[in-house]
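>>> curious how this folds, go ahead:
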Amino acid sequence: VTLREVWRQGTEFLRRAGVKTPALDAEVLLRHLTGQSREEFYRDLPLPWLQDSDLRWREMLNRRASGTPVAYITGEKEFYGLTFQVTPAVLVPRPETEILVQRALELFQEKRLPPNAWVLDIGTGSGAIAVTLAVNLPKIQVTATDISVDALAVARANARRHQVQARLHFETGDLWPPEGSAPADGLKFNLVVSNPPYIEAEQIAQLSPEVRHEPTLALDGGPDGLSVYRRLISGLKKYMLPQGWVLLEVGADQADHVSELLAAAGFKVLPPVLDLAGYPRVVQAKEG
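Predicted coordinates:
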């Protein structure tokens, strides 16, 4: 049996199970098993498949067919060109969130933020946002919070993996760092970023099987999906330095609501950043 035939069978198995991207998922799982790059994988398609991985391959396919996200099976996910460790304790990093990272980096390129800024990442999860910013901005200091100790363990591992642990400060807290935990300056920040839970509570049951495998805590935005934004925005002022910026990822139809909350809290709201489909995805606001 060739590698191509194994890939074809795996693709067919996942397609019958209703997986949306069966060929891609089968390829990623196979490459994880063989340790091959994409180039090596395509080069070796005509070669014989080594049967000794058969059992693990079938186990991976079964997990994927039952709705487990690919990233939880392989234990990693690519985000903004970096590879992140991922476990079921954290949300799988999404391409939409790269838009928030991109916008944050632009604020530094445009000199709207100082190169040695203090950044707060609220609800850091896998640490994807915090670590990516630290890797790309060599002088910033990042405080990253999460209510989940298990999530913070993953974020810490990712900071070490990308060698930015010296500039990342992880704090267990419900949105905010615990009092007295953190750096100088009375704990104020030039930039606050967050991808908070924003799905309406009753919609969680209707989500795809993949998403239902992810931590509910990271998804549940309360009855109208805005509960966490309300708490976050109402507490924001005391953590902001003058001229500081706020970037918040939002769900497809939430930009107006979140912008109103920020305006009501005394922030200067700018037009939201759109995603590739043209939906407002990141709400941005300025202090003062």
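
>>> all contacts plus neighbour counts: C-alpha atoms, from now on.
OK.

>>> can you give me the helices for the protein?
3-16, 22-34, 38-43, 54-65, 70-74, 95-109, 128-136, 149-161, 209-212, 227-234, 255-264 (DSSP state H).

>>> for the fifth one, packing partners?
If I follow you right, that is helix 70-74. Contacts defined by 3 or more Cα pairs under 8 Å, 6 or more residues apart in numbering; DSSP states H and E place helix 70-74 against helix 22-34, helix 54-65.

>>> hey, which of those is tucked in deepest?
With neighbours taken as mean count of other Cα atoms under 10 Å, those reach their highest mean count in helix 22-34, at a mean of 19.

>>> which other residues reach that one?
If you take Cα atoms under 8 Å, 6 or more residues apart in numbering as the criterion, helix 22-34 is touched by 7-8, 10-12, 14-15, 37-38, 41, 53, 57, 60-61, 70, 73-74.

>>> repeat that with 6 Å
Helix 22-34 is contacted by residues 10-11, 14-15 when judged by Cα atoms under 6 Å, 6 or more residues apart in numbering.

>>> who wins for most neighbours among those?
Neighbours here mean other Cα atoms under 10 Å. Within the contacts of helix 22-34, the largest count is held by Gly10, at 24 neighbours.

>>> could you also give me the structure for this next sequence, so I can compare it with the first?
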Amino acid sequence: MTYKELLKKGYDEISKNNLEKNAAKLFLMKYSNKTYNEIILNYANEVTKDVEISFLNAINEYINKKTPPQYIINEQDFYGRTFYVDENVLIPRWETEELVFHVIKYIKENFKGKTLKILDIGTGSGCIATTLALELENVKITATDISEKVLSIAQKNSERLCANNIEFVISDLFKNVKDKFDIIISNPPYVKDNEKIGECVDKEPKTALYGGILGVDFYDRILKEVSHYLEDKFLIAFEHGFDQKILIKNLIKKHLKDVKIKEIKDSSDKDRIIFIEGD
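Presented below is the predicted three-dimensional model:
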């Protein structure tokens, strides 16, 4: 079977099951060890039997078990780098890339010439902490998660990508955090408990998805304690659900005084990021 025939077979099987057909492209790139451009250049060439078998097995798992493609290949790209992921961690998404982009931009504009201490709460795969460590100079990053297994994955990613300035701490939010920070960033669980999600998303860890009846329980908990862990000049940066802005703003006003609130939309023009500034 040629590359073109195999890819078409994958597209057709996935489309018949109303799933995302681009998964076929991810699988063929992974198992052939080729870029998509290289696959196109090899369209007329025969694939090896090993590649064909691995590809078709992945297609079957995706269709029959609804396993997210990223878990099948144990990879997800984030901010130009490839991160290891499995069923223990949330799959990094483009919305979180935008959160990181805006935080990096803010730091470069507002914290020039200072060594910054950054706290990443609920680090998951470590994509936020590792990206900040690699994109910024003069930063000391603490990344926390409640799960030792999850934290080991975050550490694995940081080591593989040579992000050496991160301390990993097992902690339920601030429980084992001792320092004060210039920047606190978090993409906490924010799916509402009764919200319907896709079959593939449902395979992701529930502890990384659900945030209570209104989806804002973790914001409430973080904001209730956060003042004890902030330097005089600080930024708190949250990703949130598109319909949670007002709820989170009310929590900010409940727990924090004399702060500035900045709302940022994502590239789909949905409310997605809140900055809380203090000086």
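
>>> dump the helices of the first structure to CSV, plus distance to Glu171 of the first structure.
Converted to CSV, the helices of the first structure look like this (distance: least, Cα to Cα, whole Å):
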stretch, distance to Glu171 of the first structure
helix 3-16, 40
helix 22-34, 32
helix 38-43, 37
helix 54-65, 33
helix 70-74, 24
helix 95-109, 21
helix 128-136, 13
helix 149-161, 8
helix 209-212, 26
helix 227-234, 16
helix 255-264, 25
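
>>> just those: most buried one?
A comparison of those by mean neighbour count, using mean count of other Cα under 10 Å, puts helix 128-136 on top with a mean of 23.

>>> ok, back up a step: for the helices of the first structure, which one sits closest to Leu270 of the first structure?
Among these, helix 255-264 comes nearest to Leu270 of the first structure, with 8.4 Å by Cα to Cα.

>>> would you mind finding the longest strand in the first structure?
In the first structure, with assignment by DSSP state E, the single longest strand is strand 240-249.

>>> quick one: contacts of that strand?
Contacts of strand 240-249 of the first structure with the rest of the structure, by Cα under 6 Å, 6+ apart, involve 188-195, 281-288.

>>> if we can go back for a sec, could I get the helices and strands packed on helix 70-74 of the first structure as CSV with distance to Glu260 of the first structure?
Written out in CSV, the entries for those read as follows (distance: least, Cα to Cα, whole Å):
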stretch, distance to Glu260 of the first structure
helix 22-34, 40
helix 54-65, 40
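
>>> and of the ones you listed, who's closest to Leu47 of the first structure?
Across these, closest to Leu47 of the first structure is helix 22-34 (Cα to Cα), at 12.8 Å.

>>> can you find the partner of Leu168 of the first structure in the second structure?
For Leu168 of the first structure, the aligned residue in the second structure is Ile166 (criterion: TM-score structural alignment).

>>> not including adjacent chain positions, what is the nearest residue to that match?
For Ile166 of the second structure, the nearest residue in space outside its immediate sequence neighbours is Ile141; the separation is 4.7 Å by Cα to Cα, 6 or more residues apart in numbering.

>>> now Phe242 of the second structure
Taking Cα to Cα, 6+ apart as the measure, Phe242 of the second structure lies nearest to Asp271, with 4.7 Å between them; neighbours along the chain are not counted.

>>> would you confirm that that neighbour contacts Lys265?
Yes. Counting by Cα atoms under 6 Å, Asp271 of the second structure touches Lys265, with 4.4 Å between them.

>>> ok, those two, which is more surrounded?
It is Asp271, of Asp271 of the second structure and Lys265, that has more neighbours when counted by other Cα under 10 Å, with 18 against 15.

>>> what does that one align to in the first structure?
Across the alignment, which pairs residues by TM-score structural alignment, Asp271 of the second structure is matched by Pro280 of the first structure.

>>> any figure for the gap between its match and Glu200 of the first structure?
The gap separating Pro280 of the first structure from Glu200 of the first structure is 18 Å, by Cα to Cα, to the nearest Å.

>>> Thr157 of the second structure matches what in the first structure?
Thr isn't right for residue 157 of the second structure; it's Asn. In the superposition onto the first structure, Asn157 of the second structure corresponds to Asn158 when matched by TM-score structural alignment.

>>> contact partners for its match?
The neighbourhood of Asn158 of the first structure, defined by Cα under 6 Å, 6+ apart, contains no residues.

>>> hmm, back to that, and of the helices and strands packed on helix 70-74 of the first structure, who's closest to Leu217 of the first structure?
In terms of Cα to Cα, the element of those nearest to Leu217 of the first structure is helix 54-65, at 22.3 Å.

>>> what is the closest one packed up against?
Where contact means 3 or more Cα pairs under 6 Å, 6 or more residues apart in numbering; DSSP states H and E, helix 54-65 of the first structure is not packed against any helix or strand.

>>> contacts only, for the residue nearest the centre of the first structure.
Within the first structure, the residue whose C-alpha comes closest to the C-alpha centroid is Pro93; the distance, by Cα atoms, centre = their mean, is 3.1 Å. The contact partners of Pro93 of the first structure, taken as Cα under 6 Å, 6+ apart, number zero.

>>> the same query, at a cut-off of 8 Å, please.
Taking Cα under 8 Å, 6+ apart as the contact definition, Pro93 of the first structure lies against 77-79, 126, 128.

>>> same check, this time on Gly266 of the first structure
Neighbour list for Gly266 of the first structure: 287-288 [criterion: Cα under 8 Å, 6+ apart].

>>> Leu217 of the first structure matches what in the second structure?
Under the alignment (TM-score structural alignment), Leu217 of the first structure pairs with Thr207 in the second structure.

>>> please name the nearest non-neighbouring residue to its match.
Leaving aside its chain neighbours, Thr207 of the second structure sits nearest to Pro189 (7.2 Å; criterion: Cα to Cα, 6+ apart).

>>> ditto for Glu52 of the second structure
The shortest distance from Glu52 of the second structure to any residue that is not its chain neighbour, by Cα to Cα, 6+ apart, is 7.4 Å, and that residue is Leu6.

>>> wait, doesn't Ile39 of the second structure sit right on Tyr3?
Yes. With contact defined as Cα atoms under 8 Å, Ile39 of the second structure and Tyr3 form a contacting pair (6.8 Å).

>>> in the second structure, what range does stretch 245-265 of the first structure match?
Following TM-score structural alignment, the partner segment of stretch 245-265 of the first structure in the second structure covers residues 235-255.

>>> understood, closing this out.
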